[in-house]
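[1] coords please:
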Amino acid sequence: MATASSDFGRRGFVLKPLHMIGIAIIVLAIVLGYYGLTSALRPYTTSVAEAISSGRGVQLAGYLVPGEQGRYDANNNFTFQMQDNTGKIVQVVYPKVKPANFEQAISIVAIGHYDSAKNVFQAEDMLVKCPSKYQEQLDQSEG
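    The predicted structure is shown next:
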């Protein structure tokens, strides 16, 4: 009888090689997902000083410097000066074509990072907020 009761004893959990591979894949997916998500998230800031000091990618909101039209540099990058609410100005380098209605922009959001070696904000993408045609209609109806 002693032999029969030991057969019904609790079996220890055996970690098979297939289980270890599955656990390793899950851990790898979690780690890669975490780093992918943190690099994709770009904080939103309206301060040039904060964009400079952050050292990572940000969405920098600001305004076109009055009288600024922008120009293309020797590398065919569109460059212009943008200022924040405090009046601090930063040079922005945008490697794409100048957005439509750029001169009429009431605000600009440059998405990228500050390059301290070149002292410019390297924009990978840009959002330009222009006056709305609906705002003009609203102003006319109020007058």
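[2] CA atoms for contacts and neighbours, from now on please.
    OK.
[3] where along the chain do the helices fall?
    Along the chain, counting by DSSP state H, helices occupy 2-7, 17-40, 48-54, 133-142.
[4] And for L41, the neighbour number?
    Neighbour count for L41, taken as other Cα atoms under 10 Å: 11.
[5] excluding its backbone neighbours, what's nearest the residue nearest in space to the middle of the chain?
    The centre of the chain sits closest to R42, judged by Cα atoms, centre = their mean, with a distance of 3.2 Å. Excluding the flanking residues, the one nearest R42 by Cα to Cα, 6 or more residues apart in numbering is V58, at 4.7 Å.
[6] So that neighbour sits against V48, correct?
    No. Using Cα atoms under 8 Å, V58 makes no contact with V48, being 10.3 Å away.
[7] picking up where we left off before, ok, now how distant is the residue nearest to R42 from M20?
    39 Å (Cα to Cα, to the nearest Å).
[8] higher neighbour count, these two?
    Per other Cα under 10 Å, whichever of V58 and M20 has more neighbours is V58, with 23 against 11.
[9] Second chain to compare with the first, below:
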Amino acid sequence: MKPKLIIGIVAIVGFTSLLMYNFGESISTYTTFEGASEMGSAHIPGTWDADKGAEFSLETKKFIFYMKDEDGVSKKVVYPKPKPNNFEQADQLVVIGEMKGDTFYANEMLMKCPSKYNDADPSQFSEAAQG
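    Here you go, the predicted structure:
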């Protein structure tokens, strides 16, 4: 075989392997607190447990709140950033991080806020589209 062909094949195989490795690490499934305790990093969808409150510690600069996962299990979540402005209005939260003991340490938090179009009259949209 020609050396250029061998180098080309090795480069393609190496690039494909690197791509698959990086893509595989970026895929994360949604789980519950129980499932997160068995994993390294996890995405947990749920809702804020308003009954247990939330607080921001000025000393540690961490936002601490309780969240209920899809199974209804409530756990303490520690978020290393200030409370997001629309935290109370969020319909659903997704925390990304890892479980240590009974506490979930989130690196990131995503929020699904209520849509302003949920309660809108559908005729408004058809009128706007026509004229």
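[10] follow-up on the earlier one: just give me the match in structure 2 for the residue nearest to R42 of structure 1.
    Applying TM-score structural alignment, one finds that V58 of structure 1 aligns to A42 in structure 2.
[11] Kindly report the same for I21 of structure 1.
    Matched by TM-score structural alignment, I21 of structure 1 corresponds to I7 in structure 2.
[12] what do you get for I30 of structure 1?
    Match for I30 of structure 1 (TM-score structural alignment): T16.
[13] burial measure for that match, as a count.
    11.
[14] how close does M109 of structure 2 get to K83 of structure 2?
    For M109 of structure 2, the distance to K83 of structure 2 - Cα to Cα - is 10 Å.
[15] Give me the neighbour count for K98 of structure 1.
    Applying other Cα under 10 Å, we find 17 residues neighbouring K98 of structure 1.
[16] Contact partners for it?
    Counting by Cα atoms under 8 Å, 6 or more residues apart in numbering, K98 of structure 1 makes contact with F78.
[17] Could you find the counterpart of it in structure 2?
    For K98 of structure 1, the residue aligned by TM-score structural alignment is K83.
[18] For its match, give its distance to Y30 of structure 2.
    Counting by Cα to Cα, the separation of K83 of structure 2 from Y30 of structure 2 is 23 Å.
[19] now swap in Q89 of structure 2 and tell me
    On the measure of Cα to Cα, Q89 of structure 2 and Y30 of structure 2 end up 22 Å apart.
[20] Ok, M67 of structure 2 next?
    Where Y30 of structure 2 is concerned, M67 of structure 2 sits at a distance of 15 Å (Cα to Cα).
[21] quick one, which of the two is more surrounded?
    M67 (28 against 13).
[22] Now check the more buried one against structure 1: what is it aligned to?
    Aligning on TM-score structural alignment places M67 of structure 2 opposite M82 in structure 1.
[23] Check the spacing between its match and I21 of structure 1 real quick.
    Per Cα to Cα, M82 of structure 1 is found 51 Å from I21 of structure 1.
[24] next one: Q81 of structure 1
    According to Cα to Cα, Q81 of structure 1 stands 53 Å off from I21 of structure 1.
[25] Those two - which one has more neighbours?
    Q81 (19 against 11).
[26] quick one: contacts for that one?
    L64, V65, E68, G70, I89, V90, Q91, V92.
[27] just Q59 of structure 1 next, same as before
    R42, P43, Y44, T45, V109, A110, I111, G112.
[28] Most neighbours among those residues, which one is it?
    Busiest of these [other Cα under 10 Å] is A110, holding 24 neighbours.
[29] counterpart of it in structure 2?
    By TM-score structural alignment, A110 of structure 1 lines up with V95.
[30] shouldn't that match be in contact with P80?
    No. The criterion here is Cα under 8 Å, and V95 of structure 2 misses it with P80 at 11.8 Å.
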